[in-house]
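Undergrad: Got a predicted model here, sequence first, then my questions.
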Amino acid sequence: MAQDVKIKRALISVTDKTGVVEFAKALQEDYGVEVISTGGTARALVEGGVPVTPIEEFTGFPEMMDGRVKTLHPKVHGGLLARRDSEQHMAEAAEHDIKMIDLVCVNLYEFEKTVAKPDVTFADAIEHIDIGGPSMLRSAAKNNDSVTVVCDPADYEKVLEEMRVHDGSTTLATRRRLAAKVYTTTAAYDTAISLWLNDYLGGQDAAVEGGDAFEPPAEFSLHLTKVQDLRYGENPHQSAAVYQFGEDFAPFGASANPLVGATQIQGKPLSYNNLLDADAAWNAVREFDEPACVILKHQNPCGSAVASDVTKAYDRAFACDPKSAFGGIIAVNREVPYELVEHFADQNKQFVEVLIAPGYTQAALDRLAKRTNLRVLATGGAEGHAKLELRSVDGGMLVQCVDTVDEDPTEFTCPTIRKPTDKEMTDLLFAWRVVKTVKSNAILVAKNEAGIGMGPGQPNRVDSALMACERAEEACERMGISADNLVAASDAFFPFRDNVDVLAEHGVTAIIQPGGSVRDDESIKACDDHGIAMIFTGTRHFRH
């Protein structure tokens, strides 16, 4: 097995032409490498002053079928796959006039960018599935004992530097490292195609059957790129890192304005727990179209409100539970003005771990700069949600569609004698958006479109209701408002009437919940006994 292999002949065919002329020129001028090339790459190299051998001259066979067939030829793959240490291989190559290819430089058709276009057609997407490129990469990578394969422009200079040190040769260690990179690249590429095609077919089926627009495929691979190492995980003894989805999975696992990918304007590095909480806060605040603020602590929205602007929304969210807001995450769905920073930093003197928003005014950034440790994230927008979410479990991965069901309040039902007033309905719809972001069993008590009482994650729903009501009463006393005409939202149905009885005792006059319990009649009767209006939505929103 040769350790160092001199490069005498290279085949170059790239979509991303960044640096390729300079790379090919160095190969040809510095080391006398013969350069074979195809189509647009060949034209770019010739225009850059690099002599090339056209692929059709090398194979003796023309490009055909709109370029679909040009490198799928024995003279190409024989030149890549032949074992240099095999007398039989070399004899067969000589018999069929197959010349050895020592370096392949290929990057692939930009399939992911093509299918990301909103107006892409099925036919255009199909034409951007590269066949010859992955085939050459895989052949070269398999024969890494003898062939150097480059699929990333970032490696051009590294290869040239090694050739300078090793008299025009590359080392086995480098060839194997580059081969591994190829298989990572082709795996991600095939995954992107698989996910897109399954999504497309799911969309077609949904258009016919009215079903869900995405059916998780039987198999897929994840391509993840490390963004940074974290100081530690949930606890100091746990190592951790944050990764970003590759382009193959990003259309499914990331929104248009995701947390991972946001610009960190200032502050200490984000911790594992910061990222978990920031993600929950960011997803929660994007439930609203109107200006909204969510203050989140340990995965639960301890303060939430909407208002005519985000500063007013913050003031109302902070008033929900100032004690829990200390050390929390603030998320807003509009640009942050100076006034909002002044309110949390100067008036409330609130310690904040992370502030996340679409953007910031310059005056806000100037004031934030005085809090050097505060992590400030700008996402660039607040649109959309991911399609899929993933959770690891021992031995595998859970994959589900994100809870973004499009609910029409006009289709909600009211089974009780009393119907909600317009004001109660406004508060109920607000509470319904927030409760889906509270850990189940979840109860949220609201008033004036603010989440003033939260009961998260208790083993039984009655305890969650009691907790929410007690916090709501404390909030009303603190805010100087009456603790009556409250509304409550439950993320799942009431299994018994005791939930209604508890809420009624604490001033709740309207309830919103999915319905669907075998004991719904008990809950309806309890509401009628107490004069409470109750709305059934038909959709459960557990968040474990």
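TA: That came through, no problem. These numbers come from a predicted model, not from an experiment.
Undergrad: only C-alpha atoms for contact and neighbour calcs from this point on.
TA: Fine.
Undergrad: how deep is His541 tucked in, by neighbour count?
TA: His541: 24 surrounding residues under other CA atoms under 10 Å.
Undergrad: gap between it and Ile443?
TA: Taking CA to CA, to the nearest Å as the measure, His541 and Ile443 are separated by 11 Å.
Undergrad: shared neighbours of those two, which are they?
TA: Val435, Asp491 (CA atoms under 8 Å, 6 or more residues apart in numbering).
Undergrad: Presented hereafter is structure B, for comparison with structure A:
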Amino acid sequence: MNKYALISVADKTGIETLAMELERMGFTILSTSHTADYLKQFCQKVVLVSDLTGFPEILEGRVKTLHPVIYAGILADRNNPAHAKTLSELKIEHIDVIAVNLYPFASVCWKENATEQEIIENIDIGGPALIRAGAKNYKSVTVLVDPVDYANALELLKQNSILPEKFSSYLAQKAFAKTRDYDAEIAAYFASQGIEESITNELPAQLEFAISLKRKLRYGENPHQNGGFYAKVTSGWELIHGKELSFNNIMDIDSAFRAIRLFGKPTAIIIKHCNPCGIGSDETLAEAYRKAYETDTEAPFGGIVIVNRPLDLETATLINNIFTEIIIAPAFEPGVLEFLKKKKNRRLIRYEFSLLEKPLNPIEIKTLTSGYLAQDWDLVNESTENWKIVTNKQPAPEELEALIYAWKAVSVLKSNAIAIAKKDSVLGLGCGQTSRIDAVQLALWKAKKFGHDLTDSVCASDGFFPFRDCIDTLAKNGISAIIQPGGSKNDAECISACNELNIAMVFTGFRHFKH
């Protein structure tokens, strides 16, 4: 009686060694067309599944292993006489080893320009069924879904034809996790099409976010915490130079992406601890960076710089004047990478700007000690047409331009937040404060500390002003216009204060808190 090892893989890493070793141990290698063609280079004999079942692969490969001969050979309980009798009567032989991994759905799904048909054809049907069958009968069947387990499994099978239960349980756990994660990736793809949202206009009834570990990190936010980065195959950015990214680096990088997507002109943003500490825009990237750096000339040391244009040598030279831990750009002009790579510990990241328009993840999730919070993304994309000028004074065109700029800046700061700005640069930022007046005073103090002239500058507040004390303080420092959501019971008092002090004020009707 033959004993079979079924090998059918998309990722062929290490399978030639696995197949040859199994053959030396007396297994007949059973396989499907493409994998069989590959293994025939290494094995004495490879039996096609279609030859064993007597049924051909059909529907252009959509149906290959879905046959009772295959599943009975896997699922039969080796200790059940009735099962043994059935297999004997039907001349079905045991399949004791399964090495299966799945069509690369996620990598195809998030590939640029992938067609819907290409994505759908990479939904594996037979593979998950084989894995689940082998894992269900784990006490008798060795089920391998990860090349990292091949060597240990071979060593143990050489000692005994049946794996120790502890190891077979481990393989079963990995098998079911594999199919779970795979189905979650497929569900996430359909969710990304907005199907449920368009039908129900609600958040999903269940959260499904089983995503594979992309890389183990040295530690989490602090050295005593474990950390890992979980992501889809394509996350829209890649590290092209420098040492491994830390947990905090990745948090800062994500904050940089959330900020840079809001600005159209050539813009540079400097990030520290997930908050911008400098934002500048201009006709050239070099001038944009100068403005961002001048916002606060102390904070950029050891920070992250992101730009929204290909990084040129002039700008790179300016950035290089201080220690900058990470530089992020959509591209690097000739000679820039070579120049920046001279500092080995610096990280350089390339990103795809078009992927920032809408997050790859359909909803934003925050982890709690007792559950999860989920919400739609705050894309900061409300129309300015619905903004209301609520004061006697109308903002001049340049003031309105500055208000729009400040509104974008304040939306990416931690609350309570205030941004003091002109039309193409931020002058002072106050964020993460427990009162609105503290945020105002911090932003003004920062601006004065670094020598900015606040005459005719504007102020943006991510939440409404609860009292007029903020208005009075801003007026004393030369602020000429204010933008805020509105909605306080003291709005009338704040409007009156602005009229009294000749300040223009705009209500957006939108709040952009970031807790």
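TA: Perfect, I can see it now. Keep in mind the model is a prediction, meaning the values are calculated, not measured.
Undergrad: which helix in the first structure runs the most residues?
TA: In the first structure, assigned by DSSP state H, the helix with the most residues is helix 172-209.
Undergrad: Which residue in the second structure aligns with Asn460 of the first structure?
TA: Aligned counterpart of Asn460 of the first structure in the second structure: Ser435 (TM-score structural alignment).
Undergrad: Enumerate every residue touching that match.
TA: Residues near Ser435 of the second structure by CA under 8 Å, 6+ apart: Asn416.
Undergrad: how near is it to Leu39 of the second structure?
TA: Ser435 of the second structure sits 68 Å away from Leu39 of the second structure, going by CA to CA.
Undergrad: where do the helices sit along the stretch 351-500 of the second structure?
TA: 397-410, 436-449, 469-476, 491-501 (DSSP state H, counting those that start in this stretch).
Undergrad: so which of the ones you listed is the most packed in?
TA: Counting by mean count of other CA atoms under 10 Å, helix 397-410 has the highest mean neighbour count of these, with a mean of 23.
Undergrad: Onto which residues of the first structure does it map?
TA: Residue span in the first structure matched to helix 397-410 of the second structure, by TM-score structural alignment: 422-435.
Undergrad: What mean distance separates that stretch from the matching residues in the second structure?
TA: Superposing on the second structure and averaging over aligned pairs (mean CA distance after the TM-score superposition for the first structure), stretch 422-435 of the first structure comes out at 1.3 Å.
Undergrad: now the strands for the stretch 101-250 of the first structure?
TA: Counting by DSSP state E, counting those that start in this stretch, the segments of the stretch 101-250 of the first structure that form strands are 103-106, 148-150, 169-171, 224-230, 240-245.
Undergrad: Give me the residues contacting the helix or strand just after the last one.
TA: It refers to strand 240-245 of the first structure. Scanning forward in sequence from strand 240-245 of the first structure by DSSP states H and E, the next helix or strand is helix 250-253. Residues outside helix 250-253 of the first structure that contact it (CA under 8 Å, 6+ apart) are Ala116, Phe245, Ala386, Lys387, Leu388, Glu389.
Undergrad: Only the buried subset of those residues, as a PyMOL command please.
TA: PyMOL command restricting those to the buried ones, with burial defined by 16 or more other CA atoms under 10 Å:
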select buried, resi 245+386+387+388
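Undergrad: Considering the contacts of helix 250-253 of the first structure, which is situated nearest to Gly168 of the first structure?
TA: Checking those against Gly168 of the first structure by CA to CA gives Phe245 as the nearest, at 36.8 Å.
Undergrad: Nearest residue to that closest one in space, please, no chain neighbours.
TA: Leu224 (4.8 Å; CA to CA, 6 or more residues apart in numbering).
Undergrad: I'd like to know how far the match of Asn460 of the first structure sits from Phe465 of the second structure.
TA: From Ser435 of the second structure across to Phe465 of the second structure, the span is 10 Å (CA to CA).
Undergrad: got it, and Gly264 of the second structure?
TA: Using CA to CA, Gly264 of the second structure is found at 29 Å from Phe465 of the second structure.
Undergrad: Of these two, which one has the most company?
TA: Set side by side, Gly264 of the second structure and Phe465 show more neighbours around Phe465, with 23 against 10, by other CA under 10 Å.
Undergrad: which residue in the first structure lines up with the more buried one?
TA: For Phe465 of the second structure, the aligned position in the first structure is Phe494, judged by TM-score structural alignment.
Undergrad: if I pick its match, what's in contact with it?
TA: By CA under 8 Å, 6+ apart, the contact list for Phe494 of the first structure reads Arg461, Gln513, Gly515, Ser517, Arg519, Asp520, Ser523.
Undergrad: ok, of those, which one's closest to Ala307 of the first structure?
TA: Comparing the contacts of Phe494 of the first structure against Ala307 of the first structure with CA to CA places Gln513 closest, at 24.1 Å.
Undergrad: what number of residues lie near the closest residue in space to Glu247 of the first structure that isn't next to it in sequence?
TA: Excluding the flanking residues, the one nearest Glu247 of the first structure by CA to CA, 6+ apart is Glu112, at 6.2 Å. Residues lying near Glu112 of the first structure (other CA under 10 Å) number 21.
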